[in-house]
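Trainee: Need a 3D model of the following:
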Amino acid sequence: MDRLAEFMENASKDDRILPTHISLFAAICCMKKDENSEGIKVTRRELMRYGCIKAISTYHIILADLQAFGYIVYKPSFHPIKGSLVYLT
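Mentor: Okay, the predicted model is just below:
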């Protein structure tokens, strides 16, 4: 089962998950280029665009939620060009 389908199965049983969480997780999955790679290189700008998230504060809240709920591990780089890494758990 692919990661998005697995997430959707788990999210359907998790009352904490909102549509915004699903949107951001799907955006992360869309950015995964290499199937063999563990980490997914992401930037806030791309994730917000792909996830249709308009507010930076919402992005940060949802990203923190996904990590707190155990769906991802987020490793920020604080570098605007290098991007951060996200690991799907």
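Trainee: CA atoms for contacts and neighbours, from now on please.
Mentor: Noted.
Trainee: isn't Ile73 right next to Asp65, touching?
Mentor: One correction, residue 73 is Val, not Ile. No - between Val73 and Asp65 there is no contact under Cα atoms under 8 Å: 10.7 Å.
Trainee: tell me which element Tyr87 is part of?
Mentor: Secondary structure assigned from DSSP states H and E places Tyr87 in strand 84-88.
Trainee: one more to put side by side:
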Amino acid sequence: MGDNMKAKIEEQIAIDIDYETFTTDEIIKIFDFFNLITLHAKGGKVKKADLINAYHTYRTVLNSISFEKRYNKMFEDKTGIKIYQTMRELEKK
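Mentor: Predicted structure coming up:
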């Protein structure tokens, strides 16, 4: 993904992350997943395996169903992309 495209996506995804809960590395992993799923949803080229791996990493970082639901909802509100449904459809293919 080009730097320009990545910057545009990050600009659009202003999620209210709890910076005291996560390390810098974990926050980067969360945003990496958000960038990949956004690119995928907008028709960009994303390898299925890369997106699935990023999703599993995202879930591991959040490590809580309540966090996952909260972040998925915030992401959907900002982007219109439903993480769970998108990943479920992708994993079925």
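Trainee: now what about the TM-score between them?
Mentor: Comparison of the two superposed chains (TM-score structural alignment, normalised by the length of the first structure) gives a TM-score of 0.47, and 68 aligned residues with a Cα RMSD of 4.0 Å.
Trainee: Run through the neighbouring helices and strands of the strand holding Tyr87 of the first structure.
Mentor: Judged by 3 or more Cα pairs under 8 Å, 6 or more residues apart in numbering; DSSP states H and E, strand 84-88 of the first structure is in contact with strand 39-42, strand 72-75.
Trainee: Counting by contacts, list what the first one packs against.
Mentor: Meaning strand 39-42 of the first structure. Strand 39-42 of the first structure sits against strand 84-88, with contacts defined as 3+ Cα pairs under 8 Å, 6+ apart.
Trainee: Which helix or which strand is home to the residue nearest to the spatial centre of the second structure?
Mentor: Nearest to the geometric centre of the second structure sits Phe34, at 2.3 Å (Cα atoms, centre = their mean). Taking DSSP H and E as the definition, one finds Phe34 of the second structure inside helix 24-41.
Trainee: which element follows that helix toward the C-terminus?
Mentor: That would be, after helix 24-41 of the second structure and using DSSP H and E, helix 48-62.
Trainee: can you pull the buried residues of that next one?
Mentor: In terms of neighbour count (16 or more other Cα atoms under 10 Å), helix 48-62 of the second structure has its buried residues at Leu51, Ile52, Ala54, Tyr55, Thr57, Tyr58, Arg59, Val61, Leu62.
Trainee: Deepest-packed of the helices and strands packed on strand 84-88 of the first structure, please.
Mentor: With neighbours defined by mean count of other Cα atoms under 10 Å, none of these is more surrounded on average than strand 39-42, at a mean of 19.
Trainee: Summarise which helices and strands whichever helix or strand comes after that strand is packed against.
Mentor: On the C-terminal side of strand 39-42 of the first structure, the nearest following helix or strand under DSSP H and E is helix 44-50. With contacts defined as 3+ Cα pairs under 8 Å, 6+ apart, the packing partners of helix 44-50 of the first structure are helix 19-30.
Trainee: All set, thanks.
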